[in-house]
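1. here is my input, please return the structure:
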Amino acid sequence: MTRPSPWWTPHVHDDRRPFLLLRNRIRSAITRHFEARDFVEVDPCLLQISPGNEAHLHAFATEAIGTDGARQPLYLHTSPEFACKKLLAAGEQRLFSFSHVFRNRERGPLHHPEFTMLEWYRAGEGYETLMDDAAALLALAAETAGQSTLTFGSLSVDPFAEPERLSVADAFLRHAGIDLLATVTEDGETDRDGLAAQMRLSGLRVAEDDRWADLYSRVLVERIEPHLGIGRATILDRYPVSEAALARPAGDDARVAERFEFYACGVELANAFGELTNPEEQRRRFEMEMAEKARVYGETYPIDADFLAALAIMPEASGIALGFERLVMLATGASRIEQVLWAPVAQTEGAA
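-> Got it, this is the predicted structure:
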């Protein structure tokens, strides 16, 4: 049984309609922005052999039935990333996509099982360029909405101010008193006990069965993220390599990767990479991610062999994924993602 879905009732729709019309205007403005910079809009298929190979992303599974009755397992993608990178391998230089994506086990004020991911890619350009892109889109959304300040809850940000750029290591030291990179070796191995000892000194909880990644995530959520994107946007940069499965290592420090996340009003808006293009290394990382998924959730997803083959001929590139509805929420002042979705998915009675 599903709960009544009030979004379609006239009085509720009347309240949401200004947000939805502004959503359309922001999308059109972003499309014009990219087209003016020689980007090509692409529209990848939603059905894929693999939905992605990150341990903590959960997909929706389905199957294709052939004319002979044969059944092929397929998934609704969690991101258009694999398809977009295949197009880079095919020769596209600059591309963007507004793609519906699907993620299971996710529902809340900022999460919905189906949402729109805006992704864009630049062949032959460094990931620092994406930092400028993300800042420009934040300003464009605010300008389109006629806002000089963006808010979410009690937090606000000046969308036209230059973002703060902060490394993950510096953020851990500043906000938790933890020397994170002292627990990461040159080959990317992590020291669980070393991180646990520092966390205890900082008054953070540590469980006996916590792995390094669990501890890292706890510090990030409890001590780091509450300080990000307040007053001005924050670019949280240079993630540990173990937390950047699709990013290449930084040229000056093999312990960290060319990955950043973009925050405004405490909300994570975007995730960006200097793209890894080594297929053997990418397979190794995917296999590690799937081993962790099997350990935690008792399931795995296939590895897309076509994607690995495409990586072998893909040019050096950078790419970024931005949660479009989250950007619209900040621009409109919406408090829940359902306010900026035209027709949200009904929720099962009793579901969280």
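2. C-alpha only now, for contacts and for neighbours.
-> Will do.
3. quick one: buried residues of stretch 310-320?
-> Using 16 or more other C-alpha atoms under 10 Å as the test for burial, stretch 310-320 gives 310-311, 313-320.
4. that should have said stretch 292-307, apologies.
-> In stretch 292-307, counting by 16+ other C-alpha under 10 Å, buried: 292-293, 300-304, 307.
5. wait, which of the residues you listed is closest to F34?
-> Minimum distance to F34 across these is 25.3 Å, recorded for F307 (C-alpha to C-alpha).
6. hmm, the closest one is touching P80, no?
-> No - the pair F307 and P80 does not pass the contact test of C-alpha atoms under 8 Å, sitting 11.8 Å apart.
7. show me the helices in the stretch 101-250 of the chain, by range?
-> For the stretch 101-250 of the chain, helices defined by DSSP state H, counting those that start in this stretch occupy the ranges 128-145, 168-176, 192-201, 212-219.
8. also the stretch 251-352 of the chain?
-> Listed in chain order (using DSSP H, counting those that start in this stretch), the helices of the stretch 251-352 of the chain are 279-297, 305-311, 324-332.
9. what sits against H58?
-> With contact set as C-alpha atoms under 8 Å, 6 or more residues apart in numbering, H58 has these partners: 78, 103-105.
10. next, the structure of the following sequence, for comparison with the previous one:
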Amino acid sequence: MANPTWHPERLAARLPFLTARSRLTAATRAWFAARGYQEVETPCLVPAPGMEVHLRGFSSEYQPHLGQGERRKLWLRTSPELALKRLLVGGAGPVFELARVWRNGEIGSRHAPEFTMLEWYRPGLPLEGLMDEAEALVRQLCPRLVAHEEVTTDLALPFERITCAEAFDRWVGIDLLASIRPDGSGDAAALGARGDESWEEAFFRLLLEHVEPRLGRERGSFLTHWPTPQAALARRDPSDPRVALRFEMFVGGIELANAFDELTDAPEQAARFAHDVAERERLYGTADSWPVDEDFLAALAHGMPPGSGIALGFDRLAMLASGARRVEDVLWMGGFPYA
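-> Modelled structure (predicted):
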């Protein structure tokens, strides 16, 4: 039986990576402070942990004490995104958070059910400017050459920027945008779906098999302009409503970050949220679902300034910066500390 994560031998083996993580944390805070960002802390226990369809949450319950409040179901957040955007509405300006988050069922060499997400948001910053910031941050915090498994990335090289449509044309041989209907839904047959695959299932199969393995290798990559069915909380491109202003960043062959030019239209966001809740309940049942975050929609209706924001896996960044092979190497108590 393996020693527990606190055992001196196991901690000693991780200590070089953990020391590098501590330096990385301090350097991250200094980098954002120098650019006028304010560090904030937002709640971990929330009524809606996030609106992504396929994320699974950890639930809890508030129990009244001495008559204070009402019993209600709560969740550990999967992201601080909705809280940080509320702060933008309130006028907090550029903000960032090194946020502890939880995602049920996720474990592996790059995944842990409890991990740290670095998120930052700047009003008035377009998506191209956010790519510039993300590239500069990674280049500042990591050594010139970063490696994971069999992939080595030279951060001195400019990151490539490739749209989803260009990537599917180049590596799949499919016109991705031809599969997007005028109403913004996906046409599975036009995407070459197999059997009873949905458009989304076919999209991710092709993405994972043909596109992602070619990103973030010799140089970092931004995969941009995602098809509208994958818009999430990003606004549509005014010049082509078939795509959304969203990107993912890849370094060392790892998906490192996901970013949006933020949707500020409350009715459109409400419609997307309603669709996502219905889809989550269809796939996973009502017991593992949660309602729409109405307070966030109210904040959005009050008026969120245009801008962009990004969620970056800080533990993955620590892996690249330190040379660690597994995410548990950069976690002080390991990935599943009490297993």
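11. TM between them?
-> Once the chains are laid over each other, their TM-score by TM-score structural alignment, normalised by the length of the second structure reads 0.95; 334 aligned residues with a C-alpha RMSD of 1.5 Å.
12. in strands, which of the buried residues of stretch 310-320 of the first structure fall?
-> If you go by DSSP state E, those have 317-320 in strands.
13. D170 of the first structure -> the second structure?
-> Aligned against the second structure by TM-score structural alignment, D170 of the first structure finds its counterpart in E166.
14. distance check, its match against L177 of the second structure.
-> Using C-alpha to C-alpha, to the nearest Å, E166 of the second structure is found at 10 Å from L177 of the second structure.
15. and these two? which has more neighbours close in?
-> Neighbours per residue (other C-alpha atoms under 10 Å) separate E166 of the second structure from L177, with L177 holding more: 22 against 19.
16. next, the contact list for that one, please.
-> Contacts for L177 of the second structure were tallied using C-alpha under 8 Å, 6+ apart; they are 165, 227, 242-243.
17. farthest-separated two in the residues you listed?
-> When these are compared pair by pair using C-alpha to C-alpha, the farthest-apart members prove to be A165 and R242, with a separation of 10.5 Å.
18. who has more neighbours out of those two?
-> R242 (25 against 19).
19. corresponding residue for that one in the first structure?
-> Matched by TM-score structural alignment, R242 of the second structure corresponds to R255 in the first structure.
20. its match reaches R238, doesn't it?
-> No - R255 of the first structure is not in contact with R238 according to C-alpha under 8 Å; the separation is 9.1 Å.
21. find residues that contact each of those two.
-> Listed contacts common to R255 of the first structure and R238 are nil; contacts here mean C-alpha under 8 Å, 6+ apart.
22. mind checking how far the counterpart of L45 of the second structure in the first structure is from V101 of the first structure?
-> With the correspondence set by TM-score structural alignment, L45 of the second structure lines up against L47 in the first structure. Shown here: L47 of the first structure relative to V101 of the first structure, a distance of 10 Å by C-alpha to C-alpha.
23. overlap of the contact sets of those two?
-> With contacts taken as C-alpha under 8 Å, 6+ apart, the residues that reach both L47 of the first structure and V101 are 76-77.
24. okay, stretch 21-29 of the first structure sits on what stretch of the second structure?
-> Residues 19-27 of the second structure are matched to stretch 21-29 of the first structure when aligned by TM-score structural alignment.
25. so how far does the matching stretch sit from its counterpart in the first structure?
-> Overlaying the first structure shows stretch 19-27 of the second structure at a mean distance of 0.7 Å from the equivalent residues (mean C-alpha distance after the TM-score superposition for the first structure).
26. residue in the second structure matching L57 of the first structure?
-> Matched by TM-score structural alignment, L57 of the first structure corresponds to L55 in the second structure.
27. go on, L228 of the first structure?
-> Matched to the second structure by TM-score structural alignment, L228 of the first structure sits across from L215.
28. give me the neighbour count for that match.
-> Around L215 of the second structure there are 23 residues (other C-alpha under 10 Å).
29. and it, how close does it get to S22 of the second structure?
-> With the distance defined as C-alpha to C-alpha, L215 of the second structure ends up 28 Å from S22 of the second structure.
30. all strands of the stretch 101-250 of the first structure, in order?
-> Secondary structure of the stretch 101-250 of the first structure (DSSP state E, counting those that start in this stretch): strands at 114-123, 150-152, 155-157, 164-167, 234-240, 249-250.
31. okay if I get these as CSV plus mean neighbour count and distance to L87 of the first structure?
-> What follows is the strands of the stretch 101-250 of the first structure, written out as CSV (neighbours: other C-alpha atoms under 10 Å; distance: least, C-alpha to C-alpha, whole Å):
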stretch, mean neighbour count, distance to L87 of the first structure
strand 114-123, 23, 10
strand 150-152, 23, 35
strand 155-157, 19, 35
strand 164-167, 15, 30
strand 234-240, 25, 26
strand 249-250, 20, 23
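32. with distance to E35 of the first structure added, can I get the ones you listed in JSON lines?
-> Converted to JSON lines, the strands of the stretch 101-250 of the first structure look like this (distance: least, C-alpha to C-alpha, whole Å):
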{"stretch": "strand 114-123", "distance to E35 of the first structure": "12"}
{"stretch": "strand 150-152", "distance to E35 of the first structure": "25"}
{"stretch": "strand 155-157", "distance to E35 of the first structure": "27"}
{"stretch": "strand 164-167", "distance to E35 of the first structure": "27"}
{"stretch": "strand 234-240", "distance to E35 of the first structure": "25"}
{"stretch": "strand 249-250", "distance to E35 of the first structure": "30"}
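33. and of those, who's closest to D133 of the first structure?
-> strand 114-123 (9.6 Å).
34. how about residues contacting the closest one?
-> Contacts of strand 114-123 of the first structure with the rest of the structure, by C-alpha under 8 Å, 6+ apart, involve 79-81, 84, 88, 92-103, 315-325, 345.
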